[in-house]
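Participant: predicted model, plus sequence, below.
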Amino acid sequence: MAHYKEKPTLLQRAERLHPYEMLLYLGMLSSGIVFLFLALAFLFSSRNLLVGMNQTLPVSFLVSTFLLIISGLTATSMRIAFTEENTDKLLGSLRTTVILGFMFTSLQIVGWYELKVKGIVFAGIPSGSFLYVLSGIHIFHLLGAMVFGLILYFQLRKSRKDEIQKLLIITNPFEKMRVRLFTFYWHFMDGIWLILFLLFALSF
């Protein structure tokens, strides 16, 4: 008679996670809750006043959204490169992802200036204030990912010069986990911003 293994419970799967994974998932959960409540607050903060101002969404927000979507593709390319043991491709994708992240951040700040020019200031109507708060908190979370990405990049770049060290990193489950967690978190932040951008776009 065939024996079937019982599927591990959610608690058992959580116990098997690396501490870094557990911290990241808990952080993402708490961040998701914060964004959810702030987004709900934005929805109920007289968004019709934004429409009444007869203004349009900042162009910088639109361009930065496009760049963040591209960065999601380069982040995916990172995981593929690691699987293929292609260090050069991995470094290139990681570098591009982080650069696009910095460009996104810069354009978000330009977007704040555009909002101010349009008469939507931080201390103005509540819905306008939430535009600054939501995009600002998103930038703060993304900056953490970019700092981690830079650390990962220089560590991988340093190991590339030594073939033995390079082999150890490529075959190391811990390094694989770090790359996976980085890309997973990056896609999470991509998804958060796309939802926020959609809310912003529907409010103008």
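Facilitator: That came in fine, so what should we check first?
Participant: only C-alpha atoms for contact and neighbour calcs from this point on.
Facilitator: OK.
Participant: and the next helix or strand past the helix or strand containing Q12?
Facilitator: Per DSSP states H and E: Q12 is located in helix 10-15. Downstream of helix 10-15, the first helix or strand assigned by DSSP H and E is helix 19-43.
Participant: and the contacts of stretch 86-106?
Facilitator: Applying C-alpha atoms under 8 Å, 6 or more residues apart in numbering, the contact partners of stretch 86-106 are 64-65, 67-68, 70-72, 74-75, 77-79, 81-82, 139, 142, 146, 149-150, 153, 156-157, 160.
Participant: now the helix holding Q12: buried residues?
Facilitator: Neighbour-count burial for helix 10-15 flags no residue at all (criterion: 16 or more other C-alpha atoms under 10 Å).
Participant: off-centre distance for that helix?
Facilitator: Offset of helix 10-15 from its chain centre (C-alpha atoms, centre = their mean, to the nearest Å): 25 Å.
Participant: and if you look at stretch 12-21?
Facilitator: Using C-alpha atoms, centre = their mean, the offset of stretch 12-21 from its chain centre is 22 Å.
Participant: with stretch 32-47 instead?
Facilitator: Its chain's average C-alpha position is 19 Å from that of stretch 32-47, according to C-alpha atoms, centre = their mean.
Participant: presented hereafter is structure B, for comparison with structure A:
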Amino acid sequence: MQNIAMNTENTKLNIRPIKFVLWLFIVASIMLFAAFTSSYIVRRAEGNWVEFEMPSMFMVSTVIIIASSLTMHWAYLSGKKLNFGSQKLGLWLTMLLGLAFLVCQYISWQQLVAEKVFFVGNPSGSFLYVISGLHGVHIFAGIAFLLAALIGVYRNIAQVKNVLRLELASIFWHFLDILWIYLYVFLLLNH
């Protein structure tokens, strides 16, 4: 009986550091994007700022990432209910929507180039490329979390680890969703 209690306590202790590291990464990411958005406002006030149309695909990518949060939540709930078929489907859909988001970001960059807005030239374009590109890098990290969760389901890992992987993927993916909505609204209001 004491062995079971110690194993349960060890499992709890092993889970907390992983979540803590994830939350540290999220806080660091928030600080990074806060620095970029505040720099955007300060630099814009200095002048020499080229005005241009916001890429229309940003709106499409916003809808896609919101839909991906819904599929991620569905996968998470399915995993907790031991409905592994729905969990797999939800994770695959979330991953596909994440990839669709990245495609939309690429198309958005093509729209910017068509408007003669380049990475180098004017700070207004540079900020847009950096902010959306950095978020895209975070999406790649989110897809890695999704892959880890999918691999766990396909390998039939223990349910405690399955739920942990799902929870970590879910926390990070929802963070990415909220972050993009913030960035999109920020860019719309300050563009």
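Facilitator: Happy to help now that I have it. Keep in mind it's a predicted model, so treat the numbers as computed, not measured.
Participant: let me see the TM-score of these two.
Facilitator: Superposed pair, TM-score by TM-score structural alignment, normalised by the length of the second structure: 0.85. Supporting alignment: 178 aligned residues with a C-alpha RMSD of 2.0 Å.
Participant: return a PyMOL selection command for the buried portion of the contacts of stretch 86-106 of the first structure.
Facilitator: In PyMOL, selecting the buried portion of these, with burial taken from 16+ other C-alpha under 10 Å, looks like this:
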select buried, resi 64+65+67+68+70+71+72+74+75+77+78+79+81+82+139+142+146+149+153+156+157+160
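Participant: if we can go back for a sec, give me the residues contacting the helix holding Q12 of the first structure.
Facilitator: M22.
Participant: over to stretch 69-84 of the first structure?
Facilitator: Contacts for stretch 69-84 of the first structure (C-alpha under 8 Å, 6+ apart): 87, 89-91, 93-94, 96-98, 100-101, 170, 176, 179-180, 183, 186-187, 190.
Participant: then stretch 21-28 of the first structure?
Facilitator: Residues outside stretch 21-28 of the first structure that contact it (C-alpha under 8 Å, 6+ apart) are A14, L181, Y185, F188.
Participant: for those, which one is nearest L49 of the first structure?
Facilitator: Closest approach between the contacts of stretch 21-28 of the first structure and L49 of the first structure, by C-alpha to C-alpha: F188, at 30.3 Å.
Participant: just tell me what the closest one corresponds to in the second structure.
Facilitator: Mapped onto the second structure by TM-score structural alignment, F188 of the first structure lines up with F175.
Participant: where is the longest helix in the first structure?
Facilitator: In the first structure, assigned by DSSP state H, the helix with the most residues is helix 126-159.
Participant: buried set for that helix?
Facilitator: 126-132, 134-136, 138-139, 142-143, 145-146, 149, 152-153, 156-157, 159.
Participant: do stretch 187-194 of the first structure as well
Facilitator: H187, M189, D190, I192, W193.
Participant: which residues does the second one contact?
Facilitator: The neighbours of M189 of the first structure, taking C-alpha under 8 Å, 6+ apart as the test, are H138, H141, L142.
Participant: how about the residues you listed in JSON lines, adding distance to K116 of the first structure?
Facilitator: Compiled in JSON lines, the contacts of M189 of the first structure are given as follows (distance: C-alpha to C-alpha, whole Å):
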{"residue": "H138", "distance to K116 of the first structure": "19"}
{"residue": "H141", "distance to K116 of the first structure": "23"}
{"residue": "L142", "distance to K116 of the first structure": "23"}
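Participant: which one of the residues you listed is nearest L199 of the first structure?
Facilitator: H138 (14.1 Å).
Participant: the residue mapped onto the closest one from the second structure: what's it in contact with?
Facilitator: By TM-score structural alignment, H138 of the first structure lines up with H135 in the second structure. When contacts are counted by C-alpha under 8 Å, 6+ apart, H135 of the second structure touches L176, W180.
Participant: F200 of the first structure too?
Facilitator: When contacts are counted by C-alpha under 8 Å, 6+ apart, F200 of the first structure touches L57, L131.
Participant: and L68 of the first structure, what pairs with it in the second structure?
Facilitator: So, by TM-score structural alignment, L68 of the first structure is matched to I65.
Participant: next, the mean deviation of the host helix or strand of that match compared to the first structure.
Facilitator: Element membership for I65 of the second structure, per DSSP H and E: helix 57-80. Relative to the matching residues in the first structure, helix 57-80 of the second structure has an average distance of 0.8 Å after the fit, by mean C-alpha distance after the TM-score superposition for the first structure.
Participant: gap between that helix and the chain center?
Facilitator: Counting by C-alpha atoms, centre = their mean, helix 57-80 of the second structure is centred 10 Å from the centre of its parent chain.
Participant: give me the mean distance between the helix or strand that it is followed by and the first structure.
Facilitator: Using DSSP H and E, the helix or strand that follows helix 57-80 of the second structure in sequence is helix 84-114. Here the mean offset of helix 84-114 of the second structure against the first structure after fitting is 0.6 Å, by mean C-alpha distance after the TM-score superposition for the first structure.
Participant: okay then, goodbye and thanks.
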